[in-house]
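Participant: Make a model of this:
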Amino acid sequence: MTAPDTPRRSGLRGFTAGPSPWTDLDRPPLDEAALRRALIVPGGLWTSLDVLAETGSTNSDLAERARAGAPQGAVLVAEAQSAARGRMDRQWTAPPRSGLFLSFLLRPEEVPVERYGWLPILVGVAAASTLGRVAGVEVGLKWPNDLQTEIDGAERKLGGILTELGGGAVVVGVGLNVSLRAEELPVPTAASLALAGATTTDRSVLLRALLREFAELYGEWTAAAGDPQGSDLMRAYADRCTTLGRRVKVHLPGGAELVGEAVAIDGDGRLVVRAEDGARRAVGAGDVVHVRPEPR
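Facilitator: Okay, here's the model as predicted:
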C-alpha cells in the first residue's frame, strides 16, 4: 500500500503528485495500519477496518458488503464523503479529514429484532461518554441520538447517528464534527469539538476510544438480550438525554405535528410526549425541536 505522502511516478517525466492529505497540517490522515493494530484483537468485536480517502457514503458501501456476507465487526471509515446521509434523508458535507465519518456492521443474533431500536441510542450513549471522557466536552443527546453541546448558551449539534437494517444485519453510521472552523459550519446551529474547546481533536485517539467504548456497551447489551433495563442502557440514556423534561414540537412523518412535554422513554426507545390535552403519545420517528419557554 502506498503511503499517503508518497509521490507517484508518471512515465519518464519524473514524479507527479496529486493533492496531498498533508496539505492541512491540522488535519492529518488516519493511519489505517495503526488503527487495525489497536482495534482488531483476538476475541474482540472488531474484525476488519478500512480507511477510504473518499467515498459517497460509508453506510451505503458497508450495506453492500453486508449483503455480500461481511461479518459482524466490519468498520469502514472515510476521510471525505460526497453523499453522506443523516436521519430524515438529510444530506450533509464536510471538508476532508475535518471529522469522523464511519460505519460499522453489527449482527446482534442474541437480541430480538424488536429491540434493535435501542441500537442507535446505544451508539449515542457510547459517543457522548467518549467525548466527555476523552475530549473534555460535555455532550447531551437530543432524542433519539443527535450529539449536542452548548456553546455561548445555545445548544449546537456536533454530530448524528444513522442506523439501517437489512438482511439480519445493522449498519450504523456516525458523523462527528471534529475540527470544523466557524466559517466551515454547514448551518449556524452546528458545532465542532474544536469550537467547543475540546482538549483533543486527534481523530485517531477519538476513533479508538469511541469503538472501544461502544464494544464494551454492546457486549453488555447483547448479554442482556437487548433488555434496556437489564443492560442499564435506559438509565444511561436518560441521564444524557437533553429532551426529557422539555417542551417539544415533534414533526411527524406525513406532516403532522405534536406539541407537548417530553416525559419519558418507553421500553422500545420511543419518546413519550404528554400533549397539551394531557394525553400521552409514544413517538418512534420524527424530528424533535426543543421549544424555548415563553418569556415572562
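Participant: going forward, measure contacts between C-alpha atoms and count neighbours the same way
Facilitator: Noted.
Participant: Grab the nearest non-local neighbour of A191.
Facilitator: The spatial neighbour of A191 that comes closest, neighbours along the chain excluded (CA to CA, 6 or more residues apart in numbering), is L158 at 5.0 Å.
Participant: So that neighbour versus V263, what's the distance?
Facilitator: 24 Å (CA to CA, to the nearest Å).
Participant: Those two: who's more crowded?
Facilitator: L158 (24 against 16; other CA atoms under 10 Å).
Participant: give me the element that one is part of.
Facilitator: In this assignment (DSSP states H and E), L158 forms part of strand 154-166.
Participant: by contact count, what packs against the helix or strand just after that strand?
Facilitator: Using DSSP H and E, the helix or strand that follows strand 154-166 towards the C-terminus is strand 169-177. Judged by 3 or more CA pairs under 8 Å, 6 or more residues apart in numbering; DSSP states H and E, the packing partners of strand 169-177 are helix 58-67, strand 99-106, strand 154-166.
Participant: and for comparison, fold this next one:
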Amino acid sequence: MRGFGHTGPSPWTDLERPPLDAAVLRHDLVVPGGLWTSLDVVTETGSTNSDLAALAREGAPEGAVLIAEAQNAGRGRLERRWSAPPRSGLFLSVLLRPTGVPVERYGWLPILVGVAAAATVSRIAEVDTGLKWPNDLQVVIGGEERKIGGILTELSGGAVVAGLGINVTLRTGELPVPAAASLTLAGAAVTDRQTLLRGLLREFAEVYGEWRAAAGDPHASGLLPAYTARCTTLGRTVRVQLPGDRELAGEAVAVDGDGRLVVRTADGTRHPVAAGDVVHVRPERPESA
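Facilitator: Take a look at the predicted model:
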C-alpha cells in the first residue's frame, strides 16, 4: 500500500475529488464504546477485502475499517472486477466478529451492509436507492435501473470481512459498463465522500448492533422487513442464472428467513435460491392497437 506521501502525477490532481481526511474520520467514528476500533485510508491498494482478510487471519479485532482512494484489483460478486478512477467513490471494507450470532446467520451480513448503504444514500444524497437481490445498489435514471454499488463478504480467520463499493462522482465517460451509474449522474444532493462515509459507518453500526443483539435473527432485528422494503427484485419476473449453467425463471415472491430469494415458477412451485445471478425481466409492452 502507498500512503498519502505519494507524489506522482495527474491521478491525484482532480480538484473536484478531494482526498478523504482520515484524522477527522477517526476523531468522529473511532470512539470509546463504539463499533469502530481503527480507521485507515490508503491512497491505493489491490483490494481492501484482501488486506483486511490478511489482518483477520492475524487476529485483528472487530471494528477495523480500511478505505482505499483507489483499488487496482477490486473484486465483486462472482469474482467480477470492480474498477473506478481514484477518489471517485467509496471503496472500503470492515472487519466483523459477530459474537453471539450463529455462523449460519452470517449470510445476512451482505444484506445488512446493503440496507445500511441504501438508507444512507437515500437520506444524505437524497437519491432513492433500491437493492437488487442479493445486494446490488440500484438507482433509476431516465426510467432505467442502473447499478451504483455492490457488496462482497468473505470469511477469514473466524471473522467476516465486508467490502462495499459505491460510485459517487463517476462521469458518463468513466463508467465501466453502460448499466452502471453514480450518485452524481443520479442527481444527488450531496456527493461529499467524507459526509457520506461518516453517515454510512454510523448507520451500519446502528443496524449491526440491533442485528447482533437479536443473535442475528432477521425478523427480531427488523433486518428482513427493512430489506424487503427496498428490494427491487420482489414482485418481478426474473431469470436466475444458477451454478452449473442452469437457469430458473419465474416471479420473485419473497425473501425467506435464510436470506434466499423465493422464485415461483409457472407451475406454482416455490424455489428458494441461495446464490445466483439475477436478471430483472421487463414486462412485455402490449402491442398498440
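Participant: What TM-score do the two superposed chains give?
Facilitator: For this chain pair, the superposition-based TM-score is 0.96 by TM-score structural alignment, normalised by the length of structure 2; 285 aligned residues with a CA RMSD of 1.4 Å.
Participant: Just the strands from structure 2, written as ranges.
Facilitator: For structure 2, the strands defined by DSSP state E occupy 38-42, 64-68, 74-75, 81-82, 89-96, 130-132, 136-141, 144-156, 159-167, 237-242, 246-255, 261-264, 270-273, 277-281.
Participant: looking at the ones you listed, which is closest to V115 of structure 2?
Facilitator: For V115 of structure 2, the closest of those is strand 130-132, at 7.8 Å, according to CA to CA.
Participant: Output the residue interval of structure 1 matched by that closest one.
Facilitator: Strand 130-132 of structure 2 corresponds to residues 140-142 in structure 1, going by TM-score structural alignment.
Participant: mean per-residue distance, that stretch to structure 2?
Facilitator: Mean deviation of stretch 140-142 of structure 1 relative to structure 2 after superposition (mean CA distance after the TM-score superposition for structure 1): 0.2 Å.
Participant: For the strands of structure 2, give me CSV that also has distance to G8 of structure 2.
Facilitator: Shown next, in CSV, are the strands of structure 2 (distance: least, CA to CA, whole Å):
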stretch, distance to G8 of structure 2
strand 38-42, 15
strand 64-68, 17
strand 74-75, 21
strand 81-82, 23
strand 89-96, 20
strand 130-132, 38
strand 136-141, 33
strand 144-156, 28
strand 159-167, 24
strand 237-242, 43
strand 246-255, 48
strand 261-264, 46
strand 270-273, 47
strand 277-281, 39
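Participant: Of those, which is nearest E16 of structure 2?
Facilitator: Comparing those by CA to CA, strand 89-96 comes nearest, at 12.1 Å.
Participant: how about that closest one, which residues of structure 1 does it hit?
Facilitator: Under TM-score structural alignment, the match for strand 89-96 of structure 2 is residues 99-106.
Participant: Out of the helices and strands packed on strand 169-177 of structure 1, indicate the one that is most buried.
Facilitator: Most buried of those, by mean neighbour count (mean count of other CA atoms under 10 Å): strand 99-106, with a mean of 25.
Participant: elements contacting that strand?
Facilitator: Under the contact definition 3+ CA pairs under 8 Å, 6+ apart, strand 99-106 of structure 1 sits against helix 58-67, strand 74-78, strand 169-177, helix 203-223.
Participant: so can I have JSON lines of these showing distance to T16 of structure 1?
Facilitator: Output for those, formatted as JSON lines (distance: least, CA to CA, whole Å):
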{"stretch": "helix 58-67", "distance to T16 of structure 1": "29"}
{"stretch": "strand 74-78", "distance to T16 of structure 1": "24"}
{"stretch": "strand 169-177", "distance to T16 of structure 1": "32"}
{"stretch": "helix 203-223", "distance to T16 of structure 1": "29"}
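Participant: just to revisit the earlier point, out of the strands of structure 2, which gets nearest to L223 of structure 2?
Facilitator: strand 246-255 (11.4 Å).
Participant: coming back round to it: would you mind telling me which of the helices and strands packed on strand 99-106 of structure 1 is nearest V291 of structure 1?
Facilitator: Minimum separation from V291 of structure 1 across those (CA to CA) falls at strand 169-177, 24.4 Å.
Participant: Just give me the mean distance for the closest one relative to structure 2.
Facilitator: Relative to structure 2, strand 169-177 of structure 1 is 0.2 Å off (mean CA distance after the TM-score superposition for structure 1).
Participant: List the residues that contact V174 of structure 1.
Facilitator: By CA atoms under 8 Å, 6 or more residues apart in numbering, V174 of structure 1 lies in contact with 100-103, 159-162.
Participant: about what we covered before: the helices and strands packed on strand 169-177 of structure 1: which one's closest to R208 of structure 1?
Facilitator: Each of those has some distance to R208 of structure 1 by CA to CA; the shortest is strand 99-106, at 11.1 Å.
Participant: For that closest one, give me the average deviation versus structure 2.
Facilitator: With mean CA distance after the TM-score superposition for structure 1, strand 99-106 of structure 1 averages 0.3 Å from its match.
Participant: Run the angle between that strand and helix 58-67 for me.
Facilitator: Calculated by axes from the mean of the first three to the mean of the last three CA atoms, to 10 degrees, strand 99-106 of structure 1 forms an angle of 20 degrees with helix 58-67.
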